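Participant: Here is the input, now give the coordinates:
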Amino acid sequence: MAEKKPNVILICVDQWRGDCLGIDGHPVVRTPYLDKLAQEGTRFSHAYTACPSCIAARASLLTGLRQETHGRIGYRDGVPWNYPVTIASEFTRQGYQTQAIGKMHVYPERNRVGFENVILHDGFLHCAHDHHPADYDMVDDYHPWLRQQLGRDANDFEHGLNCNSYTVRPWDKPEHTHPTNFVTSQSIEILKKRDPTKPFFLFMSYHRPHPPIDPPIWAYELYRNMKMSPPPVGKWSEMFAKCAQPHHPALWYGKVNPDVLHDARAGYYGQMTHIDHQLNRFFETLQMFDQWKNSYVCFVSDHGDLMGDHDLYRKSFPYEGSARVPLILRGPDGSFIKRNNVSGRVVELMDIMPTLLQCAGLEVPRSVEGRSFLANACGKDKEVHPYIHGEHLVPYQGSAHYLTDGREKYVWYSGNGHEQLFDLDKDPKELNDLSSSAKSAASLRKWRNEMVETLKDREEGFSDGKKLIIGRPVKAVLDTIIKSDRSA
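Facilitator: All right, here's what the predicted structure looks like:
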């Protein structure tokens, strides 16, 4: 009899900071069930997103490609996804039943990117509303479900919260109708209706804790009166003063009223605890269906949220609150995944595709540029990458690039050539920019040379191979975006 293939479950949350797990030492956030998951597997303490925003990050996650290859290095909607090889296409091709539920953020919106089926809810996307003003149901499965549940015309924008705002309002409908519950409920339905003769690959993609910040009332109240230390703010953050908008509900930079920020953090953390509880609901159901013991579970976020760090908000910037993500891998009973293990090696989103294919014993396409971290999850201290290169367009600064090996971080802004250097071992909150320190001159020079080499073949002309070039035009999508005929 052929060996039974394991199920593989990839859980992606949106805009969840890498430090926001109880087991990571966060002093406020309560995530008991994710903490339990981490104790049953390996947690990666230096996992990063190479492009800290929704579309570009998901391109890396789903294709296993570097941003220079998949072509998305900033935020731009409406650009077709023409990737013939994806994590879903490979699981499908190699005999798995494949299903995605929740946020995809691809284009066209109904592009299944290799999945056999997608139950879609991207949240409020202006691009999708522009393309389908008369019937948003064409690109969203949550809204018709919501109307059916409530027995009336309804949508998730009735509370009026902006999709990038730090404004908080608890969920205005019964809790079971929340988008977070929707992803969990639909995932449980898939367990009931799946093909029992096949292993399954399930992509559970939660829109939250990305705004709108609208957790159930109990989850908000859990944190509302909790004492919280103020976010870290380095003196260097004044470099963003010209883009300050402290009274804008979807600002990038500004000194926000402390009480307003406290409410935002309470709601943000509440979204996390809500997801944590809903994941346990799914895990318990998986056990009831006798599938837990034969399933790999990977938990990750597409990017973080600065949430006031250095008076910055949202994502896109190269700092830890935005670029570092949580990553947990738990294996089936009898697997070699080490329990209660923490790996400090740097890994990134493109590494998840080859890792999960390897977990399932499947072929990894030659086109994949990510590197498997399965050996690290099994307890080996193996270098996956010497360092990570990340980037994103940012307001008023051109393109922000970073390099990190998990111990130090070098930042370069293409618009004005501004450099930063942080010692993450001694200063994980990035309070002290060491770029002007004489003691750090050699380290700064080393990282600058690495960036020159990393960027030397880019179409923007950021590097001539000898030096970094300031002021080059930037774009969210490269002209050389991957061709539709690229093959494995």
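
Participant: From here on, just use CA atoms for contacts and neighbour counts.
Facilitator: OK.

Participant: Check the spacing between the residue nearest in space to the middle of the chain and His105 real quick.
Facilitator: Nearest to the geometric centre of the chain sits Asp302, at 0.9 Å (Cα atoms, centre = their mean). Here Asp302 is placed at a distance of 11 Å from His105 (Cα to Cα, to the nearest Å).

Participant: Also Asn341?
Facilitator: Per Cα to Cα, Asn341 is found 32 Å from His105.

Participant: cool, Tyr33 as well?
Facilitator: 27 Å.

Participant: all strands for the stretch 51-200 of the chain, in order.
Facilitator: 97-102, 117-120, 200-209 (DSSP state E, counting those that start in this stretch).

Participant: How about the contacts made by Ile468?
Facilitator: Just to correct that, residue 468 is Leu rather than Ile. Counting by Cα atoms under 8 Å, 6 or more residues apart in numbering, Leu468 makes contact with 417, 451-452, 462.

Participant: one more to line up against the first:
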Amino acid sequence: MPADQPNVLVVMTDQQRYDTIAALGHDHVHTPNLDRLADRGVSCTNAYSSAPICVPARHNVRTGRDPVATGFLGNDKRSAEHLEAEHGAFLARAMGNRGYRTFGIGKFHAHPSGIDLGYDTRLTGDDYAAEPGADAAEDTGRLAAMNFLPQSCSLPPDDRRMSWIADEAVAEIERDTDDPFFGFVSFSKPHPAWNPSPPFDDYYDPDDMPEPIREDRDLDHVDEKIPAQNYHFWKSREDDTGESTIGIARAHYYGLVTQLDREIGRVLDAVEARDDAENTLICFVSDHGELLGDHHGWGKSSFFEESARVPFLVSWPERLPAGETYDGLVSLTDVFGIATTAAGDPDLRDGSDVLGALTGEAEPRERLFGAHETPRETSLFSLPHNLTCMVREGDWKYVYAVNGGREQLFDLDADPRETVDRADDEPEVVERCRRAAVQWLREHGATEYLDGDSLLEIPFEQLEMGRYHPGTYGPPDEASGEN
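Facilitator: Here you go, the predicted model:
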């Protein structure tokens, strides 16, 4: 390996929307440290989670394979121990094989709890579990209908688990060793419960929050997972959440983002204090976004921008320009290739050469694909599949649902809020994207979602996910507290 290998640090948050970095034109949120990170490198403004759900997004990053290849398309809690044998070394092990000291801190969302993810040092911490010295019911609020209600945490910021994650990350970054480091620092906020600590619980005025995108409910609920999730959390498929509740929920959500920004700043300070800071690559991403009342919905598991599009910052002062934006198509699948390419031994797997594209040495991605599905154990419907897939091509976004064979097409340039379905107006675009989706699924061996040379279509059945309660997704992982 090259003698001047950079340090590589991947920082991941959980359920953070793309529009939560002030420096990128979103001044409704205060993020001085993410702004600083954006100024340090390149902001990828068309970045997506290939499967906007926690578990598949994380397997996507650690394998560099598309979710339809790994078979993890929803939050099903099953063993991932077979993935390395089928797809190659996990990212941490791949970086260790390239001469790196490796550490992982925070949320991993991989099962079983003792699975070897390839880190030399692995410290698991998750805000789903009780805060240190606190009662989970009182201080994390992850209880039934309270999960999506705005609330406050009685613990001061320094006593929160997100602060502990930053503490441990700083300690690893400050270690003086001969080998370069590869670190994965994974925060489990701003995922619900939306419970910032003082003063962040009162940082934003609910009346100043951006108005939600709530126009055509029928168009929004073509994605049957949205009304199912609404009932799951709010006991209302139609989502009749009032404007006041939405505003307060948004204020608490952005309060968590700003509290989290404080911890990210401490990690960034530790990097910048190193002598080799200029030769340290930082990749900041989130696993997916959050509808937050947009499109008459809450949660993720949707290909609307607010759920599937994510913040994606890449900085490497020694090699990349500073303070620039890149509007090419990027996805979480690319993180594997970014890290291994920086290490001097590229392995793109299903990803594209993002570092090459950022320096003009590689062509931008022509199309980007995504797919997700509701796991069987949380679904009370009888269909064998309910895959939803996405194709991004230029300014077009095509979305297809196996359940009912429903499809939508949005022009993100003319209609960035995705309120006008253009599928009937643009049959050629629809057919081109449909063919591309068929080819992508076939190339990945996901033929169960095909009917010959066409996408599979099953008669529509309403999706039911039941009502959320603490045991909905099974008991917490005893070793990690993850759920």
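
Participant: Once they're superposed, what TM-score comes out?
Facilitator: Once superposed, chain against chain, the TM-score is 0.84 (TM-score structural alignment, normalised by the length of structure 2); 444 aligned residues with a Cα RMSD of 2.8 Å.

Participant: Between Tyr33 and His105 of structure 1, point out the one with more neighbours.
Facilitator: Taking neighbours as other Cα atoms under 10 Å, Tyr33 of structure 1 and His105 compare with His105 leading, 22 against 19.

Participant: What is the equivalent residue in structure 2 for that one?
Facilitator: Using TM-score structural alignment, the partner of His105 of structure 1 in structure 2 is His109.

Participant: isn't its match right up against Ala57?
Facilitator: No - counting by Cα atoms under 8 Å, His109 of structure 2 does not reach Ala57; the two are 9.6 Å apart.

Participant: Which residue ranges of structure 2 form helices?
Facilitator: Ranges of helices within structure 2 are 32-40, 54-63, 67-70, 83-87, 91-97, 136-139, 161-173, 217-220, 225-234, 243-272, 305-308, 335-342, 354-358, 427-443, based on DSSP state H.

Participant: what stretch of structure 1 lies opposite the longest one in the alignment?
Facilitator: Helix 243-272 of structure 2 corresponds to residues 258-287 in structure 1, going by TM-score structural alignment.

Participant: For the matching stretch, give me the average deviation versus structure 2.
Facilitator: Compared with structure 2 after the fit, stretch 258-287 of structure 1 shows a mean deviation of 1.3 Å (mean Cα distance after the TM-score superposition for structure 1).

Participant: Check which residues of that stretch are buried.
Facilitator: By neighbour count with 16 or more other Cα atoms under 10 Å, stretch 258-287 of structure 1 contains the buried residues 261-283, 285-286.

Participant: same thing with stretch 452-471 of structure 1?
Facilitator: Buried residues in stretch 452-471 of structure 1, counted by 16+ other Cα under 10 Å: 452-453, 455-456, 460-463, 465, 468-471.

Participant: Columns distance to Leu356 of structure 1 on top of these, output as JSON lines?
Facilitator: Output for the buried residues of stretch 452-471 of structure 1, formatted as JSON lines (distance: Cα to Cα, whole Å):
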{"residue": "Val452", "distance to Leu356 of structure 1": "32"}
{"residue": "Glu453", "distance to Leu356 of structure 1": "30"}
{"residue": "Leu455", "distance to Leu356 of structure 1": "29"}
{"residue": "Lys456", "distance to Leu356 of structure 1": "32"}
{"residue": "Glu460", "distance to Leu356 of structure 1": "33"}
{"residue": "Gly461", "distance to Leu356 of structure 1": "35"}
{"residue": "Phe462", "distance to Leu356 of structure 1": "34"}
{"residue": "Ser463", "distance to Leu356 of structure 1": "35"}
{"residue": "Gly465", "distance to Leu356 of structure 1": "36"}
{"residue": "Leu468", "distance to Leu356 of structure 1": "36"}
{"residue": "Ile469", "distance to Leu356 of structure 1": "38"}
{"residue": "Ile470", "distance to Leu356 of structure 1": "39"}
{"residue": "Gly471", "distance to Leu356 of structure 1": "40"}
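
Participant: Out of those residues, the closest to Val8 of structure 1 would be?
Facilitator: Leu455 (35.3 Å; Cα to Cα).

Participant: Looks like the closest one contacts Ile469 (just checking).
Facilitator: No - using Cα under 8 Å, Leu455 of structure 1 is not in contact with Ile469, being 9.9 Å away.

Participant: Distance to Asp207 of structure 2 for the helices of structure 2 - can I get that in TSV?
Facilitator: Converted to TSV, the helices of structure 2 look like this (distance: least, Cα to Cα, whole Å):
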stretch	distance to Asp207 of structure 2
helix 32-40	22
helix 54-63	30
helix 67-70	39
helix 83-87	47
helix 91-97	43
helix 136-139	25
helix 161-173	28
helix 217-220	23
helix 225-234	22
helix 243-272	6
helix 305-308	20
helix 335-342	37
helix 354-358	39
helix 427-443	40
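
Participant: nearest to Cys283 of structure 2, of those?
Facilitator: Between Cys283 of structure 2 and those, the tightest spacing by Cα to Cα is seen for helix 335-342, at 7.8 Å.
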